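> here are the coordinates; sequence isn't available:
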């Protein structure tokens, strides 16, 4: 009898557990998208949908535009991030440790993630669509740094992060190696994936409480380059209404078809294929193609959209701002010492560089430049700097600040919509402060994710204050087209005469033409490659 009672009790407990689990599942938010219903989760008052499919598996259409997903009837769980698009795995970066969120690689990778406070409630929340960094070659929308709970809750916005094809899978211009019309758009299919995700937003975001008529696209580093490219990408016209480019103004120009074709021909050579055997490259296992990229001259890291006659008929911001986006407001800026991360991570000796080392080191990055004169001018302008400080400043200007200013100048000269410029100068205390204001530091503040970014921002300071300042400004821009908030001094629009720039630091301020002497000194420096 006692044994039977224990069994009954256990069965009763199990049944109760099943009922509780069923009840919890029944309460999970469900949204019927254009392809089928998806079930998300709730976190801290925010509805979260991860791994929502916006495109079909791209493996059958490698180097071709993606297809729409096959519709489904049964509710699909959207509780975990989707696959990462194929890429060469980068080494560990201590500053990024808090953000790492590895997911499997697959060509079935066209997924997006949504965070929102309301579903089907008739409200028109601003929509913010984030395109991740990593150039056009690495990364995903699944980083813990991009978690959208706090931003969605803070600003009552709908946040979307996106995965799209990268490197050779998204930007290999095989169109120059074959007459097959299937591959005519191969140099831009990664950007066409982004367009497809924006079309998904247009068609579905009302059900997630968002306003398809108020969409801001934003991104950092390669993501900033991507949103800048979207401003000149005809298939994207009308799908977004505001743009924020963070440390990503490098795509003033795309690759010419000739450059894109040369990269593709080299990859074919490394793969042991003849110039016209594109179908064989398209059928190669994706893991093998990734290895081929790594062995090629591109090293799998030299890709960007192709300025062709098929998809992208002109360069994004060269020789001027794209007429297509004349009426689209732009917020653009950089971090003060970006390359302390980009260069310093790979070469720690740059932090202990001597004055004797500096001429040779700068000469390698600036061939044909009178580096001795440049160093002398920098030492005069910044007498307290050491050799490493000057090295990082020169490279930050040539790779980031110079192109951001050019982009802002050309957009402002166009008229039609306001341009706002910023520079982040707050310094992270991590590792004794050696990184100062590195590339990607702004992500923690824009997403209000200080707690998820300790490896980048550290602890024991005014990190949350910086997040309050920047996230509220980004939310205000997404809502109204102006980043002005009560916590910031008056933020004028940018023009080439005044060059008003918001300096984000513990005490934010506006400076007209900050670092003006450096800007004049670096005017003729050749721009660096996209990071």
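Good, I have the coordinates. All figures in this text were calculated on a predicted structure; none of them were measured in a lab. Residues are numbered from 1 along each chain as shown.
> Please make it C-alpha for all contacts and neighbour counts, starting now.
OK.
> How about the secondary structure of residue 219?
strand (DSSP: H, G, I helix; E, B strand; the rest coil).
> which stretches of the stretch 251-400 of the chain form helices?
Under the criterion DSSP state H, counting those that start in this stretch, the stretch 251-400 of the chain contains helices at 257-270, 278-283, 286-295, 339-342, 358-365, 371-381, 387-396.
> Out of those, which gets nearest to residue 423?
For residue 423, the closest of those is helix 387-396, at 12.3 Å, according to CA to CA.
> same for the closest one, what does it pack against?
When contacts are defined as 3 or more CA pairs under 8 Å, 6 or more residues apart in numbering; DSSP states H and E, helix 387-396 sits against helix 339-342, helix 358-365, helix 371-381.
> Could you verify my assumption that residue 218 touches residue 224?
Yes. Contact status for residue 218 versus residue 224: in contact at 6.5 Å, counting by CA atoms under 8 Å.
> joint contacts of these two?
With contacts defined as CA atoms under 8 Å, 6 or more residues apart in numbering, the residues shared by residue 218 and residue 224 are 131, 244, 245, 246.
> for this protein, longest helix please?
For the chain, the helix that runs over the most residues, judged by DSSP state H, is helix 2-27.
> want to compare, so here's the second one:
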């Protein structure tokens, strides 16, 4: 009952009349609003990447003079408008290339408070920092943390690599602009967050889906080292990343992909691309099949994520990593075409997985092909990645905390969306009252509020101390040799050895694909997998 009282008290505090709040930071003086939680919206952290700045690293913004109003969210970064409504449809009101802003929620009397920096998801194509579900007010009110959410460039504007861009770069590289934006935001936090009551020596980066992919990129990037001290990756996917200059693992080089999309867009050169309207450019590139990914350029990213973790070169910080049991229920576009029947399914698995096929069929049996395909695709993308992250931090002497979100509620379960991708977000932020229009509505029951309170407390305690803990909830042990994890179903429940055999199977498959050298991993699992040849050093 104490937890429920605290949540109710926080809600009352957040409903208090807003008053002007001013902070004098090294970047300049900003005026926000709020009461016990001060809110500062749309603070620029770098110069706008427009005109000749398009497809350049973010440039530091000189301190401004006077008082900057920070009472309205800045525009989202340019992104395609949704064509059809869906569960994740929640388009921003405004978009612009002038979008490199961040938002801060800070307790009134915060001093050396932990800092929680949120990186939104959206496949590096969409999303924005002020989506209502990411509102940081309840986290700030409950846990005394300073919550920050950031925008970063998306789509072709955020990740285009091209030989012309590499040539005009002093370092001979291109792409990764959205990732460089995230690094610039973290540098801004280091310089300025103390003025808002945050501790620059206690920063946690956190993100979900593409935000969690970004967390891994930041953990791997030498340019981000020392800018954060803990990491949370929710539904991360350790996919193959294009290399800047050469094709590898079945992917074209990032520069070749950029050259291809320039041709498809009908532009003769970089000047032609820069002259295009940002919205038209972004939407047309997406329609032509351009997919934004980071690039291994030897500067921002030095090697494949799997190689970074194999070598123990990732950031040596405590980490929470986890995934949802129903990830693919809302991402069926990631599923292979359904086989004709169970026999066809089993035959395809035996052909492709060879000596690993019986292991595969034990985990994902032909008795219920639909459910097996959902689980196999989930595990190849998210389950394998989350477990690998926990194992990787453990191997370098850092605590890694693994979780499984397995919570369902009536509206989601009735829609066939038990524990779907991103469904943990309103529980972590305490924003069940701020869901997108097509999101299954969460009941306002005591049980739902208790689960949200527990998850928020675990996340906040981790941000404070590096150890997730919640009052009246089970102890969450680090992964360690016992392979510990925490399941969030109707309530938190600890366990060991999540989905026995799952990680070993997908690790073996990835190892063989890496050894073959001509195929990516993760996207081509199950009945569409290439034939996995035995290879020395792989199971």
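Done, it's in. Source: prediction; values computed, not measured.
> what's the TM-score here?
TM-score of the superposed chains, computed with TM-score structural alignment, normalised by the length of the first structure, equals 0.83; 486 aligned residues with a CA RMSD of 3.1 Å.
> JSON lines for the helices and strands packed on helix 387-396 of the first structure, including distance to residue 400 of the first structure?
Shown next, in JSON lines, are those (distance: least, CA to CA, whole Å):
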{"stretch": "helix 339-342", "distance to residue 400 of the first structure": "9"}
{"stretch": "helix 358-365", "distance to residue 400 of the first structure": "14"}
{"stretch": "helix 371-381", "distance to residue 400 of the first structure": "18"}
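> Please dump these into CSV; it should also carry distance to residue 184 of the first structure and mean neighbour count for every row.
Converted to CSV, these look like this (distance: least, CA to CA, whole Å; neighbours: other CA atoms under 10 Å):
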stretch, distance to residue 184 of the first structure, mean neighbour count
helix 339-342, 34, 22
helix 358-365, 35, 16
helix 371-381, 44, 15
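> Could you point out which of those sits nearest residue 210 of the first structure?
Nearest to residue 210 of the first structure among these is helix 339-342; the distance by CA to CA comes to 35.7 Å.
> how about stretch 305-316 of the second structure: buried residues?
For stretch 305-316 of the second structure, a neighbour-count test (16 or more other CA atoms under 10 Å) marks 305, 306, 308, 309, 313, 314, 315, 316 as buried.
> who's in contact with the fourth one?
Just to be clear, that refers to residue 309 of the second structure. Residue 309 of the second structure sits next to 389, 392 when contact means CA under 8 Å, 6+ apart.
> How about the first one?
Each residue near residue 305 of the second structure by CA under 8 Å, 6+ apart is listed here: 216, 217, 220, 238, 239, 240, 241.
> now swap in the last one and tell me
For residue 316 of the second structure, the contacting residues are 393, 396, 397, 398, by CA under 8 Å, 6+ apart.
> do the same with residue 416 of the second structure
By CA under 8 Å, 6+ apart, the contact list for residue 416 of the second structure reads residue 329.
> any idea how far residue 226 of the first structure is from the equivalent of it over in the first structure?
Residue correspondence to the first structure (TM-score structural alignment): residue 416 of the second structure is matched to residue 434. Per CA to CA, to the nearest Å, residue 434 of the first structure is found 30 Å from residue 226 of the first structure.
> now swap in residue 6 of the first structure and tell me
Using CA to CA, residue 6 of the first structure is found at 62 Å from residue 226 of the first structure.
> who's more crowded, the two?
The neighbour comparison of residue 6 of the first structure against residue 226 (other CA atoms under 10 Å) goes to residue 226, with 30 against 11.
> So that one, which state does it fall into?
Assigned with three-state DSSP, residue 226 of the first structure falls in the helix class.
> overlap between the contacts of residue 305 of the second structure and the first structure?
For these, the aligned pairs still in contact in the first structure (both residues aligned by TM-score structural alignment, their matches' CA atoms under 8 Å) are 216, 217, 220, 239, 240, 241.
> What is the equivalent residue in the first structure for the third one?
Residue mapping for residue 220 of the second structure onto the first structure gives residue 232, with TM-score structural alignment as the criterion.
> Give the closest residue to its match in space, chain neighbours not counted.
Leaving aside its chain neighbours, residue 232 of the first structure sits nearest to residue 316 (4.9 Å; criterion: CA to CA, 6 or more residues apart in numbering).
> Repeat that for residue 312 of the first structure.
residue 233 (5.6 Å).
> give the contact list for the one you found.
Residue 233 of the first structure touches 311, 312, 316, counting by CA under 8 Å, 6+ apart.
> Can you list which of those carry over to the second structure?
Counting by both residues aligned by TM-score structural alignment, their matches' CA under 8 Å, the second structure reproduces these contacts from the contacts of residue 233 of the first structure: 311, 312.
> is it true that residue 49 of the first structure touches residue 114?
Yes. Residue 49 of the first structure is within contact range of residue 114, at 5.1 Å (criterion: CA under 8 Å).
> mind listing the strands for the stretch 151-300 of the second structure?
Listed in chain order, the strands of the stretch 151-300 of the second structure (DSSP state E, counting those that start in this stretch) span 198-208, 230-234.
> can you tell me the mean distance of the longest one from the first structure after alignment?
Comparison of strand 198-208 of the second structure with the first structure after fitting gives an average deviation of 0.4 Å (mean CA distance after the TM-score superposition for the first structure).
> on that earlier part again, how far away is the residue nearest to residue 232 of the first structure from residue 360 of the first structure?
Here residue 316 of the first structure is placed at a distance of 34 Å from residue 360 of the first structure (CA to CA).
> How about residue 472 of the first structure?
From residue 472 of the first structure to residue 360 of the first structure the distance is 44 Å (CA to CA).
> With residue 337 of the first structure instead?
Applying CA to CA, the value for residue 337 of the first structure to residue 360 of the first structure is 21 Å.
> can you check residue 229 of the first structure too?
With distances taken as CA to CA, residue 229 of the first structure is found 35 Å from residue 360 of the first structure.
> One more: residue 481 of the first structure?
Distance, residue 481 of the first structure to residue 360 of the first structure, by CA to CA: 45 Å.
> same thing with residue 3 of the first structure?
For residue 3 of the first structure, the distance to residue 360 of the first structure - CA to CA - is 83 Å.
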